[in-house]
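Engineer: Give me a model of this one.
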Amino acid sequence: MCRHILNAQVSIRSPCCRQWFDCAQCHADTQDHQLKQTMEMAFACKKCKKCFRKDMNEFEDSDEFCPHCDNHFVIEAKEPQARLEVEGDDVRKDARMIKDERVKEKEQLTIWDDEGDASRLG
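Structural biologist: Sure thing, here's the model as predicted:
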């Protein structure tokens, strides 16, 4: 699983060490050599788990899809973004954080409460 590109659709086999990586940064993080560039690339689709080759000299719009399952693997990369969130207690235990204070609850009466109307007892 690539931690640099969240929506990687294929793995790419590096021509230098013959190992599979999701992106060039994953190769740089784990290997001590530079990635060898080539125009003949081998891909492994993450949807159908089948491998295929593409010649990048003759790459066209129709080559953006896996030849086995038509998975569109050339898409805009989603990279992890830092975000700030509010930490709180588990809402299943304490729902005060999500309770709408604008809505007034009706007062719960018991049989021992006097509503002011004694004729209703009985």
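
Engineer: Every contact and neighbour count from this point should use C-alpha atoms.
Structural biologist: Will do.

Engineer: A strand includes Phe43, no?
Structural biologist: Yes. Remark: Phe43 belongs to a strand, assigned using DSSP: H, G, I helix; E, B strand; the rest coil.

Engineer: distance between the ends of stretch 80-87?
Structural biologist: Chord length of stretch 80-87, first to last residue, is 20 Å (Cα to Cα, to the nearest Å).

Engineer: do stretch 30-40 as well
Structural biologist: Note: stretch 30-40 ends 22 Å apart using Cα to Cα.

Engineer: quick one: contacts of it?
Structural biologist: Applying Cα atoms under 8 Å, 6 or more residues apart in numbering, the contact partners of stretch 30-40 are 14-16, 24, 27-28, 53-57.

Engineer: Proceed likewise with the subsequent sequence, for comparison:
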Amino acid sequence: MCKHVLNAQVAIRSHCCKKWFDCAECHAEKEDHPLMKKAEMIFACKKCKKVFRKDGTDWDESDEYCPYCDNHFVIDALTPKAELRVEMEDPRIDNRALKDERVAGEGEKILFSLHDQQASKLG
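Structural biologist: Okay, here's the model as predicted:
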């Protein structure tokens, strides 16, 4: 699973060390040598698990698909975005983090409050 490209559809075999990687950044993190670039690329489809070769010098639109299962592997890469979120339990199981808007807070004044002196004057 690649942490750089979230929707990687194929694994790529590097020519330099003969290992499989999801992207060039994964190769740079795990290996101590630069990635050798060649025109011929070897892919492994993550959908059908079959290996195939593609020539980068003669690339057309039909080369964007796996020749075995027609999985479209040349797609816009989704990279992870930094964001802050509040994670909590499922509210159906533990609802302590939810605020009930129907319950009045301590500092709020209500017209018919038992502690209010004006409530006895209303009748």
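
Engineer: In strands only, show me the contacts of stretch 30-40 of structure 1.
Structural biologist: 53-55 (DSSP state E).

Engineer: ok, back up a step: Glu64 of structure 1: which of the contacts of stretch 30-40 of structure 1 is nearest?
Structural biologist: Lys54 (9.8 Å; Cα to Cα).

Engineer: Just give the nearest non-adjacent residue to the closest one, would you?
Structural biologist: Met41 (5.5 Å; Cα to Cα, 6 or more residues apart in numbering).

Engineer: That neighbour contacts Asn57, doesn't it?
Structural biologist: No. Counting by Cα atoms under 8 Å, Met41 of structure 1 does not reach Asn57; the two are 10.5 Å apart.

Engineer: more crowded one of these two?
Structural biologist: It is Met41, of Met41 of structure 1 and Asn57, that has more neighbours when counted by other Cα atoms under 10 Å, with 15 against 8.

Engineer: if we can go back for a sec, would you convert the ones in strands among the contacts of stretch 30-40 of structure 1 into CSV that also reports distance to Ala77 of structure 1 and neighbour count?
Structural biologist: Compiled in CSV, those are given as follows (distance: Cα to Cα, whole Å; neighbours: other Cα atoms under 10 Å):
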residue, distance to Ala77 of structure 1, neighbour count
Arg53, 21, 14
Lys54, 20, 14
Asp55, 21, 13
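
Engineer: count of residues packed around Ile75 of structure 2?
Structural biologist: 10.
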